[in-house]
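Novice: Attaching a predicted model along with its sequence, questions to come.
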Amino acid sequence: MPAVAGRVAFVTGGASGLGQATCLALAAAGAHVVAADVNSDGAATTVEQVTAAGGSAAARVFDVTDADHRVAAMAELFAAHGEAFDILVNVAGIDRPGYLVDVDEAAYAQVFAVNCHGPVFLMKEFLNGYLGVRTGDREAEIFNVLSISAVTVGSGAVAYNSSKAAFTKATEIFQTEVRDFSHPCRIQGIMPAAMDTPMMEQWQIPAERMMDPADVAAEILHALQRPSTVLGQNLIFTPRPENFPR
């Protein structure tokens, strides 16, 4: 099974919630993690937690919707780490509630920019960069945090649900392309249910009805360590029924 030790991972949304939990999980397994986020203080806090636990990490101010940020980050990391930089985890996401009678166009566009468009073009920069430095036979890993909201319907969540559905479809298309063109890259995704993260505070869901981000991060780590013969797949990940009171 491929290990993550000694590899470099770029985690968007690394300042809090699932992004922070993913950074901690990957670092505990021996990866050097780059906690990338628009929230510089939160990213720095993630790095402090990683290093306090004996791991290796760096913080980077990063806006996934900014093309210049995407190009610069990938170029700099490949220049610094070469083919050791071979893990990209797209976690960053936002939610802006809106109903049919009052949905805001700018907010809707922002959600799509963060949840779908930005990650799609970050994947492009990452794969092209990896193809440019790869000398061995190891595959790069792209892991996308999707959402069960991509396949469910939630009132007031047209922007979030639609963006996650679009990103899920983009992920499926890219999974097909890397196989069709024999790119040295595996793409996987996960569709978690509601997690106890800062993004969910606006919905006022009781904490006992939400998942622990650390559990989802553990599944991401497990997926990255699957044998290379396991092709990219998208997992629906929800609590056990007995742990999900109704």
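Specialist: Happy to help now that I have it.
Novice: switch to C-alpha atoms for all contacts and neighbour counts from now on
Specialist: OK.
Novice: residues touching the residue sitting furthest away from the middle of the chain, list them.
Specialist: What lies farthest from the middle of the chain is residue 101; by Cα atoms, centre = their mean that is 31.5 Å. By Cα atoms under 8 Å, 6 or more residues apart in numbering, residue 101 lies in contact with nothing.
Novice: Please report how far it lies from residue 153.
Specialist: Counting by Cα to Cα, to the nearest Å, the gap from residue 101 to residue 153 is 17 Å.
Novice: Check which helix or strand residue 236 maps to.
Specialist: Using DSSP states H and E, residue 236 sits in strand 234-237.
Novice: Pull the distance from that strand to the chain's centre.
Specialist: 13 Å (Cα atoms, centre = their mean, to the nearest Å).
Novice: Show me what counts as buried in the lengthiest strand in the chain.
Specialist: Counting residues, the longest strand in the chain under DSSP state E turns out to be strand 185-192. Judged by neighbour count (16 or more other Cα atoms under 10 Å), strand 185-192 contains these buried residues: 185-192.
Novice: What of stretch 15-23?
Specialist: Here stretch 15-23 shows 15-23 as buried, counting by 16+ other Cα under 10 Å.
Novice: Okay, one more to line up with it:
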Amino acid sequence: MSVNGTHGPLAGKTALVTGASRGIGRAIALRLAAGGARVGVHYASNEAAAKETVAAIEAVGGSAFALRTELGVPGDADALWAAFDAAAGGGHQGLDILVNNAGIAGPGLIHEVEEADYDQVFAVNAKAPFFIIKKGLDRLRDGGRIINISSGVTKVAFPGMTSYAASKGAVEVLTLTLAQTLGSRGITVNAVSPGTIETDIHPWMADAAAKAHAAGFSVFDRVGQPEDVADVVGFLASDDARWITGQNIDASGGSGLGL
């Protein structure tokens, strides 16, 4: 990663990425920092990984800070913004780019999903972004960007991820609605839907046959990398995407086009 600093397309901007200590979130934080943004690296539990993300950004001249809050619990949005203010320097901090990336999966087939499982998946994946946005609107600057990370599982029937897919479907409808609501402020609201991405939350990819099978989902016959998604987010965060709002950008490498 190289940082464009004061000359980058995101120079002078402040961003917050939830779930940014590893995987897709980490790649997004690195990408926004490379564009010149100061990045808030949110994490829920893995402090070491969050510090590594901040250190990687700072090592090449970027600016970042870590903040820890748990999502999916009562008062999570208020706690997140309080932690953001404290970590960013105190006071009521302004924001230009909000990326709702944090998410969890859970038991998939409907007969496997208990009510507590369902509630937790929706609390983290759908309710938390809703109230993070609501509580953050007074600090999100006009002309800002909201980018919600959805999933390719909303586009095809995927019985193994029933509650997860439903929660991401809710995020996509929220994205569409907020784009209409916030357009008068020049704020764009978009979603990005990754396909199968190689991260440490998919240990099954260590099996060559399983990874090859996953690669076959894409027309490019390879498994997606976190950077493949982060670059799309970087575009949506930039002024180049000023005329794009209310969209769900497929970032799955053409997965399922032949279905």
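Specialist: Perfect, I can see it now. Owing to the predicted nature of the structure, the values given are computational and were not obtained by experimental measurement.
Novice: hmm, back to that, give the aligned range of the strand holding residue 236 of structure 1 in structure 2.
Specialist: The alignment of strand 234-237 of structure 1 onto structure 2 (TM-score structural alignment) spans residues 248-251.
Novice: Surely residue 218 of structure 1 is in contact with residue 27?
Specialist: No - the criterion here is Cα atoms under 8 Å, and residue 218 of structure 1 misses it with residue 27 at 11.7 Å.
Novice: Where do the helices of the stretch 51-200 of structure 2 begin and end?
Specialist: 76-88, 115-122, 128-136, 162-182 (DSSP state H, counting those that start in this stretch).
Novice: Residue 218 and residue 27 of structure 1: which has the busier surroundings?
Specialist: The residue with more neighbours, out of residue 218 of structure 1 and residue 27, is residue 27; 27 against 16, by other Cα atoms under 10 Å.
Novice: what do we get in structure 2 for the more buried one?
Specialist: By TM-score structural alignment, residue 27 of structure 1 lines up with residue 33.
Novice: before we move on, back to that, which ones among the buried residues of stretch 15-23 of structure 1 lie within helices?
Specialist: Among those, DSSP state H puts 17-23 in helices.
Novice: The strand holding residue 236 of structure 1: average distance to aligned residues in structure 2?
Specialist: When structure 2 is superposed, strand 234-237 of structure 1 averages 1.2 Å from its matched positions, counting by mean Cα distance after the TM-score superposition for structure 1.
Novice: packing partners for that strand?
Specialist: Here strand 234-237 of structure 1 touches strand 185-192, going by 3 or more Cα pairs under 8 Å, 6 or more residues apart in numbering; DSSP states H and E.
Novice: residue range for the strand it packs on in structure 2?
Specialist: With TM-score structural alignment as the criterion, strand 185-192 of structure 1 aligns to 187-194.
Novice: mind checking what residue 70 of structure 1 lines up with in structure 2?
Specialist: So, by TM-score structural alignment, residue 70 of structure 1 is matched to residue 77.
Novice: Which stretches in structure 1 count as strands?
Specialist: 8-12, 32-37, 56-61, 85-90, 140-145, 185-192, 234-237.
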